[in-house]
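In: Return a 3D structure for these sequence lines:
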Amino acid sequence: MNNIHIIVPELPESVVDGTIIAWHKKIGDMLRRDEIIVDIETDKVVLEIPASTDGILETILVKEGETVTSGQILGSLGCSDNNTIPAISSTQTKKNISLEKETVLQKVVNLQTIGPAMRRFMSENNLEARTIKEKDHDDNLTQKNITQDLFQTTKTQDQSTINQESPVSSLAPRNETRIPMSRLRVKIAERLLRVKNTTAMLTTFNEVNMQSVISIRNKHGALFEKRHGVRLGFMSFYVKAVVEALKRYPEVNACIDGLDIVYHNYFDISIAISTPRGLITPVLKNANTLSMSDIEKKIKELSIKGRTNKLTIEDLTGGTFTITNGGVFGSLMSTPLINPPQSAILGVHVIKDRPSALNGTVALLPMMYLALSYDHRLIDGRESVGCLATIKDLLEDPCLLLVNV
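Out: Down below sits the predicted model:
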């Protein structure tokens, strides 16, 4: 029998340590090659440690909740020379099945011993043979043990009724549950607090008539899905409009580094995605080069990876501007927080039919509020309001994206 160490892999850049969040196996459990043994949570991603070979988990050196670093030994895996896992013998399997059958048979009441008188007595008391407690070791039902069981059942029901009517017992227990914050949640809290304390954040609002976008989706959505294998969503329109607006207002796509302003000549758009671990912002790299189908496919891929903890550091690194969609949760309006070190973030919201002015008349239109939060240290009102107005115009008339005006 050979022992193989279970070792923490090299952690991603800028990640110092991680936390053991789950051991999927216990000591003595058998493992197959590539089967996941343990999960390690870092500030950004969850790392899954697989078994390097078939074997048996022999030792666990680090418990759940403890902190680990790169190269640390977590436990050991025992494997035979031929890398095979011993199988359970068929004799033992048959023995277990026989014991289970014997246990079940012992719990069954012999209904054939019930005579006509006993059946009438049980019928009058609305009793079934299988509901009688197994007090008679000879499996014979007598009127005595049935009466005792009936008396005990009635007593239990009466006591239950008294408890339900008691005002004291009707009070629900005031319990509390305390669990530690995940590393991702701690990191999110630190970043959000730093944004509030280190930026001069303001938010400007506008509203957009989404009728044109909705009409395009209704008209071409089925053909789009048939050809590209993905649904035509709203986010691809948002990304296209944002990229064009950032081209016209490069300050919104820039960031502050010390006393310098860094202008990005590329457009990496972060998309806020809600996952069981918390809010994450994977990045659409070079969004200006992506078609609408590419955008939809990439967003779907990142969403699936986010929900299954498969996102990599590369998926989360970078980003020059962020889009967050609170509308999927029904948010009518919000003031989103900037995603540092970026300087601006766009919040899109739920689409609601509202009476609005249209060609001198009042019409019921699908309207949506837009919110652009920005760092006033870098972005002035002219750039922020102009950028948001450009996004509004491009969403109300998506044809402008085609003619590039």
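In: CA only for contacts and neighbour counts going forward, please
Out: Fine.
In: Do I have it right that Ser303 meets Ile273?
Out: Yes - Ser303 lies in contact with Ile273 (CA atoms under 8 Å); the separation is 6.7 Å.
In: Identify the residues contacting stretch 289-302?
Out: 228, 230-233, 235-237, 240, 271, 282, 284, 287, 311, 315 (CA atoms under 8 Å, 6 or more residues apart in numbering).
In: let's see this one next to it:
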Amino acid sequence: MAIEIKAPAFPESVADGEVAVWHKQEGEAVSRDELIVEIETDKVVMEVVAPEDGVLTSIHAQQGDTVLSEQLLATLEQGAAAASAPAAAPEAPAASGDDDAADEASALLGPAARQLVEEHKLDVGKITGTGKNRRITKEDVVNFMKAAQAAPAAAPVAPAQPEAEQVGPTGERIERRVPMTRMRAKIAERLLDATQQTAMLTTFNEVNMAPMMALRSKYKEQFEKTHNGTRLGFMGMFVKAACEALKRFPEVNASIDGNDVVYHGYQDIGVAVSTPGGLVVPVLRDADFMSIADVEAAVRDLGLRARDNKLTIEDITGGTFTVTNGGVFGSLMSTPILNPPQTGILGMHKIQERPMAVDGEVVILPMMYLALSYDHRLIDGKTAVQFLVAVKDLIEDPARILLQL
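Out: Alright, predicted model coming up:
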């Protein structure tokens, strides 16, 4: 029985998607729930799996094609058995050995690999396939090209030229042009919109991290044992501090919708996560009701799923405020960009020891710069500064978070 495999049903915020990579090719056997193809949208990469055991008989959307919600992608023959290898051509005479090898290798090319081979005019007979049944994948072609560039075929050594004739460097000046991924293009579009369509301003402060570091050092082992391996980090405390400050300054938790201001009576905190495909912002729903352990566990889970392209549209939609930590990459100070329609984003940075004046004496303290970028159309400078000072006070005296002081 033939089964139609269709693209996922995209939510209203996603118009279409792009076929990113086929993990199975025509004629290959697939098992139920086995990954067949990945669809890249503006926000996430969505996986399409096999609904039943069978053989992929035909592919209707090639890699790079734009597909709509529930569009036909492929046809699966349920229960059919795949051949152990692609259909072989009649055996050619032994005299055409090189041509046979090239033809055999060409038959093993996947669509993405074939496109690269034709584009760069490569000798397919020299490429070793590592896929199933010696199929040549896109990665095999890329690795072959890299190897060819790193170790070009040895040429006869020309006689040494006189020193006066050797002018300038002789190394290759390689350039590589690749199309921007759909997700990266959407990120670029949203960042540009944020800078052009909001009155964005950033205010800074610095926070003494010594009390927080002492608390973490004292309780981290007990915390991890009590909460089933969840580690005590700084993100949980900053999210909880942000929630408390948002309750005091609801403008920072609001959003602009046309000529209306929408005040949110809850705190859905987005946590910026860096992935190979770009920056994504999964959301902690009702973060004000989560414990610090809940926040730490959720942030870790979302980070792992973002890295593995396992996030869903629901994971990254919504959010009333965002926290981003550039300090994990060594950033000392930055101006984070708003994530519209949100009107505020808190930037954490690297902890660095600096000499500070305390009660008339110079003391070396672990300090962190904090940055709050905000939409000046809604939030006044006074409110922004007071919000950032509230976060600073909560972090420098963590007991305030527990006591809501």
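In: Determine the residues that are contacts of both of Ser303 and Ile273 of structure 1.
Out: Between them, Ser303 of structure 1 and Ile273 share no contacting residue under CA under 8 Å, 6+ apart.
In: Ala113 of structure 2 versus Ala105 of structure 2, what's the distance?
Out: Here the criterion is CA to CA, to the nearest Å. By it, Ala105 of structure 2 lies 11 Å from Ala113 of structure 2.
In: From the chain's centroid, how far away is stretch 175-188 of structure 2?
Out: Taking CA atoms, centre = their mean, to the nearest Å, one finds the center of stretch 175-188 of structure 2 at 13 Å from the center of the full chain.
In: First-to-last residue distance for it?
Out: First-to-last residue span, stretch 175-188 of structure 2, CA to CA: 22 Å.
In: tell me which residues in that stretch are buried?
Out: Judged by neighbour count using 16 or more other CA atoms under 10 Å, the buried positions of stretch 175-188 of structure 2 are 181-183, 186-187.
In: for stretch 75-86 of structure 2, same thing?
Out: Neighbour count says stretch 75-86 of structure 2 has 75-78, 80, 82, 86 buried, by 16+ other CA under 10 Å.
In: now swap in stretch 277-296 of structure 1 and tell me
Out: For stretch 277-296 of structure 1, burial by neighbour count (16+ other CA under 10 Å) applies to 277, 280-285, 287-288, 290, 292-296.
In: residue boundaries of the helices in structure 1?
Out: Secondary structure of structure 1 (DSSP state H): helices at 90-107, 116-124, 143-165, 183-198, 211-228, 235-248, 292-307, 313-316, 381-396, 399-403.
In: Please identify which of those helices is closest to Val348 of structure 1.
Out: Val348 of structure 1 sits nearest to helix 235-248 of all those, at 8.6 Å, using CA to CA.
In: Give me the contacts around the closest one.
Out: Outside helix 235-248 of structure 1, the residues that touch it by CA under 8 Å, 6+ apart are 213, 252-253, 267, 269, 287-288, 292-293, 295-296, 323, 387-388, 390-391, 394-395, 398, 401.
In: ok, so of the buried residues of stretch 75-86 of structure 2, who is nearest Ala9 of structure 2?
Out: Of all those, Ala9 of structure 2 sits closest to Thr75, with 17.5 Å by CA to CA.
In: Next up, the contacts around the most centrally placed residue in structure 2.
Out: The centre of structure 2 sits closest to Thr275, judged by CA atoms, centre = their mean, with a distance of 2.8 Å. Neighbouring residues of Thr275 of structure 2 by CA under 8 Å, 6+ apart: 306-307.
In: Please report how far it lies from Pro282 of structure 2.
Out: 12 Å.
In: ditto for Leu191 of structure 2
Out: According to CA to CA, Leu191 of structure 2 stands 17 Å off from Pro282 of structure 2.
In: again with Asn309 of structure 2
Out: Distance, Asn309 of structure 2 to Pro282 of structure 2, by CA to CA: 12 Å.
In: Common neighbours of those two, please.
Out: Common contact partners of Asn309 of structure 2 and Pro282 (CA under 8 Å, 6+ apart): none.
In: one step back: max pairwise distance over the buried residues of stretch 277-296 of structure 1: which two?
Out: Using CA to CA, the pair of the buried residues of stretch 277-296 of structure 1 lying farthest apart is Arg277 and Asn288, separated by 29.8 Å.
In: quick one on the thing from earlier: can you put the buried residues of stretch 75-86 of structure 2 in a markdown table and add distance to Thr195 of structure 2?
Out: Below are the buried residues of stretch 75-86 of structure 2 laid out as a markdown table (distance: CA to CA, whole Å):
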| residue | distance to Thr195 of structure 2 |
| --- | --- |
| Thr75 | 45 |
| Leu76 | 47 |
| Glu77 | 50 |
| Gln78 | 51 |
| Ala80 | 55 |
| Ala82 | 53 |
| Pro86 | 53 |
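In: Looking at those residues, spot the one nearest Gly27 of structure 2.
Out: Set against Gly27 of structure 2, the nearest of the buried residues of stretch 75-86 of structure 2 by CA to CA is Ala82 (6.1 Å).
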